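S.K.: Okay, predicted coordinates and the sequence, questions at the end:
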Amino acid sequence: MTRSIFGAVALSVGMSLVSVTFGGQSASQPQKAAPPSPLKKALAGPMTDVEEIVFCTRLAYEDGHWYANIGYYCDDENKKAYAGNGKPDVGKLCKLNIRTGEVTVLLDARGGSIRDPQVHYDAQKIVFSYRKNGSDFYNLYEINADGSGLRQITSGEFDDYEPIYLPDDRIIFVSTRCKRWVNCWMTQVGIMYRCNADGSDIQQVSPNPEHDNTPWVLPDGRILYTRWEYVDRSQVDYHHLWTSNPDGSCQAIYFGNMHPRTVMIDAKPIPGTDKIIASFSPGHGAKDHAGIATVVSPEKGPDDLSAARPLHKGKLIKDPYALSEDCFIAARDNQIVLMDSNGQTNVLYAHTGGGNVHEPRPLTKRQREKIIPDRVRWDQPTGRMVLANVYDGRNMAGVQHGDIKKLLVLEVLPKQVNFSGGPDLLTWLGTFSLERVLGTVPVEEDGSAYFEVPANRPVFFVA
């Protein structure tokens, strides 16, 4: 069931020596030493203290959309979107000892499905999403790192998935509790929620009418996540990286939102840097979030595509995780691979028990990120918006100070159900969503505005 990681190292070095031997050099010529393999570099550096890697196995999703992996299709409730399309899955939560190659099964779903494990800061427990055999719904569970102490965190006929621990031990996750459907497809929408460690006090922390995906905590405490956003623009082009505070406040573009195409997903910080690693899934995205592992340097701002550097070409990977700027682990079909910053790879593990490998994470302690205190008053029906200067924007060339007197405030109405991949049930070759006018607010002479809007609603503004 396992493949020796040390065999992979020997093969890599052996191939390098062969290429030198047959390159025409005589025996008297000095030979260049083969560069160290990614595994040798990792074991001597960022993976010195890493003994085990946690991962999941499961069947592939049949729908090609990156998000269509939960629930059922609205035109046929017997047609399932989750892994295996309703067939018994081969879901397991496992850990791999990278020194010995031994694999331990922490939880066998026995026909059910497991996804999205994340290791706690103390490396003693793991939170994950689990759909039991016979159920249509994923809920959050936690288990000890030795496979003991399984406990359920959330419940109900919703899909709760992609959980992460927060530095205050609460949990951010994605959920279909919002009860809305994709505006341009026939599957359900999941957006970000937050709960206590025991599953209590569940709060919606995103108003997005479309999908949020793969939240992760940045060192400064903000949440980095994928947001699909296509209000009055193409539905297949804008699924990029955003940030927010853990309480849902201060949502902001992180990278890519002005440039069409590419799903930027599974983004995580690179330790010791301000950079992130993400899967850049081509076009409108691929199933299982498959893409090119890409490093993004944020100092160039959210719109400069030169800030993104792909690490490799060819075969797509999934779920990249950085241990350093030169050491990454990822899933690739049925394999866990180790990759360096030049795209060189070693196979750490090749699974042979059915299904593919997903979400590899090191089972090791890590530092807690900064805690950002809550600033949201959950008992209030409105939220306050502050606009510093309406004239500071990407598309404001030629607009003079004093030209803008008001902002038109609109709300996007999420769809409670949708039966088409196009806008035809709502408009003819037009918008995919209905928009409601909430009113207008004045803009001051200096370009600022301060006003209230209904809380937890997806709103946008027209100057």
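M.R.: Thanks, I have the structure now. All values reported here derive from a predicted model rather than from experimental measurement.
S.K.: can we go C-alpha only for contacts and neighbour counts from here?
M.R.: Fine.
S.K.: wait, Ser448 sits on Asn389?
M.R.: Yes: Ser448 is within contact range of Asn389, at 4.7 Å (criterion: CA atoms under 8 Å).
S.K.: If we go by neighbour counts, what in stretch 302-318 is buried?
M.R.: By 16 or more other CA atoms under 10 Å, the buried positions in stretch 302-318 come out as 302-303, 307-308, 310-312, 316-318.
S.K.: from what I can see Ile371 touches Pro219, true?
M.R.: No: counting by CA under 8 Å, Ile371 does not reach Pro219; the two are 9.4 Å apart.
S.K.: Second structure follows, compare the two:
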Amino acid sequence: MGRIIPTHRTQQKRNHSAFKLFCLFSLLSVQSYANEVDAQFKALEFDLTRTAHFEKVADETFHPAALVTKADGDPLDIILRRTKSLLDDISKMPDAPDMIGCANKLQSLNKQAKTSNDRKALFAEVHALRRDIAFANPLLNFEKILFIKRHRSNFSHMCDQYYGAHARPGGGVFVLSNPFGDNPQAKNILPEGALKGGSFLSPELSFDGKQVMFAYVDGTGDPKHIVHLEHERGHWDEGCCYHLFSATLDSKGNGSNLKQLTDGTFNDFDPCYLPNGRVAFISERRGGYLRCGRDCPSYTVHDMKPDGSDIRILSPHENNEWQPSVLHDGMLAYTRWDYVDRHGCVAHHPWIMTPDGRDSRAVHGNFSVKAERADMEMDLRAVPGSHKIVGTAAPHHGQAYGSIVMIDPRTPDDDAMAPVKRVTPEVAFPESQKGKQVYGTPWPLSNKYHLVAYDAKMQKKNGRQGDKSNPRGEYGIYLLDAFGNKVLIYRDHEIACLSPMPLRARPKPPVLPEKSDRLEDNPKMEGTMAVMNVYDSLLPWPEATGIKALRIYQIYPSSVPSGPRPHETGRRIAEASDSVNLTRGIIGTVPVEEDGSAYFKLPALKEVYFQALDENGLAVQSMRSSTWVQPGELLVCMGCHEPKNRAPLQSKKTALALQRAPSVPVPDVDGTKPFSYPRLVQPVLDQHCVACHAEKAGEGAPPLDRQIVQSKLGKGTTDVFRSYDSLIHDHAFWSYGDHYRTIPGEFGARASKLYPMLKNGHHNIKLSPEEMHRITVWLDSMSNFYGVYEKEGGIAQLRGEIVQPTLE
């Protein structure tokens, strides 16, 4: 027998005290409702065994009602107080319905709880009442929910889960009608017979609510087939790639006018309607691969016209990015894997840029300590009526599920949890804190209420093992609140229900003016950058430090996959650490004025980072992140990773660098673009060191010649000169010893053994200024051997030839 649940319109006219408690069965069937009650009861029983965890995260929790304390005796105690918090909050809302009946009933149940012997049965009654209260929320002023059905990916990794080759077939794009009533109905919006047999991903609704865009892969072709070194043509069989589609929705939620927008052998997914009329999305079209482990193409933020034409790159980042969404101020938020000269598992957090790809900056967490934070923050969405952002705290080695968090970009970043609050504190962060992949794809209705995907069974499983034991994932659509309540709206036990969003129009954020020349027919492929004061720094500079120049590096994407291949020679720059497996080249140096300002030109759409150099040309500070300029862009930075939440240091005068034309970077010595140890360093050793070390080999002098040997540094080996193998282990610099930040003055040549040895006159060797510079710049640049990734290019560099990267 079904319980009558009033719609939002009728709730205001009806007295909740008239509801009959025997009508408990609201979710499709008696058995499914009983299973839901039992699952929530058991989840709270489990939480009661973890009060120490809740005490630990109490200060990090968005609302204290979501905690479980020692004062909670059993699940009934918890649901009673959380329901009271929910009732009180809704009662205070504008346009709230008459909640007196619910309040009276809740009071009665509280009295019964003091004497009841069947507390689980009473829990079921409170559970039913809580659903009535939750669905009386004035925020639920919509009649349909758009969502997708989808099986979890075959591959549990933050990157691989989005390759069509790993998709499990099944699902569709659905509209849920009567979502807060007795009998919600899910209907596939696609025309009958369309897009059958494949998998769906990342739906997005236009601002007027009349268009839906999503990604689909049909699953044909060879999923193991991947093409290398042909980036302009893609990597996969076309049938193994996600492509973008659009459809028109009518007032009843029926779809029509289905169109395929992208094609080819690239994965395209995560579409996002932009206020300027274009569409941002994630694509592999930039080219490049993940730098650890296997055949794993990178994907970054692109944009296009709504019909799929005029595809352009917004982000030239060499690593992966995810899920662009528009914030209330018109900026584009997305998740970025920042993997520059540091550990690969510590920086996958929110970034923002303009919708035309300018001024990309980290929101927070880019240097956070792994154990204190989530590995990743994904599914970023702006909270209505707030500057805050909701997201999913997800794992690196796993899929995009975990715990729900609330991010406050205005809170100063402490490299820990200051800008982040846990909305679901019962779920620790996956991987970094050994939590489970329980929640996902949140859609905020306010700071306190969200539509989410939730799988109660996953909470009892280890996240990665859970993928094997529960491959489908039983994620249902829930209404989650800040008080710890989660109320089931709809579930399909055969397949996960994900990405719920109200099917209605929503406010369009402001259109930010286009200031990039990229939309011109023949854009000039350069921009400019201004640094106001390099001394305005988050970390203190060494005493009496004077910065005279900036060294500009370009990062080259990995042009070959990093998985096992039949060759090793020259395939990487010594597979050693997360610092030395990144190829780079020096674009040049530019002057820094006495007031710490710099103003210079940059090539457009090239990923770059900077080092601050002292009067001796030694690097004092180095970025472990990156940036770029769009064509025609003027990018302005206040300082060297200055505090983001503090006003910039004020000066009464215009920065000296801005009183002149922008500097043109002065190229560095041969062997620095791209890096080539045989051309940069070995000539100095040949001139001053090889013969002497050969003579004194019996006295323990290490060989410094060009003989090719296999060097082992870290996990892998690669062919290098014997001199490199002699120097790299003890005398060079290739590991910061800190996964997170660079300490000014404590890296590179300054932190190496080789530089002071030569500076102090090792065996009376006198290097020319250029020769000393060659050694210095090598040490400051992670002591790379190779500057290219391909086998053939590496062999050519061993021969001393100039080789250019295939991807820049």
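M.R.: Perfect, thanks for sending it. These numbers were taken from a predicted model, which means no experiment stands behind them.
S.K.: sorry, back to before: could you check which of Ile371 and Pro219 of the first structure is surrounded by more residues?
M.R.: Counted by other CA atoms under 10 Å, Ile371 of the first structure and Pro219 do not tie: Pro219 has more neighbours, with 19 against 15.
S.K.: so how far is Val296 of the first structure from the spatially closest residue to the more buried one that is not a sequence neighbour?
M.R.: Excluding the flanking residues, the one nearest Pro219 of the first structure by CA to CA, 6 or more residues apart in numbering is Glu369, at 4.9 Å. Applying CA to CA, to the nearest Å, the value for Glu369 of the first structure to Val296 of the first structure is 20 Å.
S.K.: quick one, which of these two is more surrounded?
M.R.: Val296 (22 against 16).
S.K.: Residue in the second structure paired with the more buried one?
M.R.: Matched by TM-score structural alignment, Val296 of the first structure corresponds to Ile407 in the second structure.
S.K.: from what I can see that match touches Ser386, true?
M.R.: No: judged on CA under 8 Å, Ile407 of the second structure makes no contact with Ser386 at a distance of 10.8 Å.
S.K.: Tell me which stretches of the first structure form helices.
M.R.: Remark: helices assigned in the first structure by DSSP state H are 5-21, 38-43.
S.K.: and Gly111 of the first structure, which of those helices is closest to it?
M.R.: Closest approach to Gly111 of the first structure among the helices of the first structure (CA to CA): helix 5-21, 29.5 Å.
S.K.: Let me see the residues that make contact with the closest one.
M.R.: By CA atoms under 8 Å, 6 or more residues apart in numbering, the residues outside helix 5-21 of the first structure that reach it are 31, 34, 36-37, 39-40, 98-99, 101, 346-349.
S.K.: I'd guess Gln797 of the second structure is in a helix, am I close?
M.R.: Yes: per DSSP: H, G, I helix; E, B strand; the rest coil, Gln797 of the second structure lies within a helix segment.
S.K.: Ends of stretch 215-231 of the first structure, what's the gap?
M.R.: End-to-end for stretch 215-231 of the first structure, by CA to CA: 22 Å.
S.K.: for that stretch, the distance to its chain's centre please.
M.R.: 8 Å (CA atoms, centre = their mean, to the nearest Å).
S.K.: Which part of the second structure matches that stretch?
M.R.: Stretch 215-231 of the first structure maps onto residues 324-340 of the second structure, going by TM-score structural alignment.
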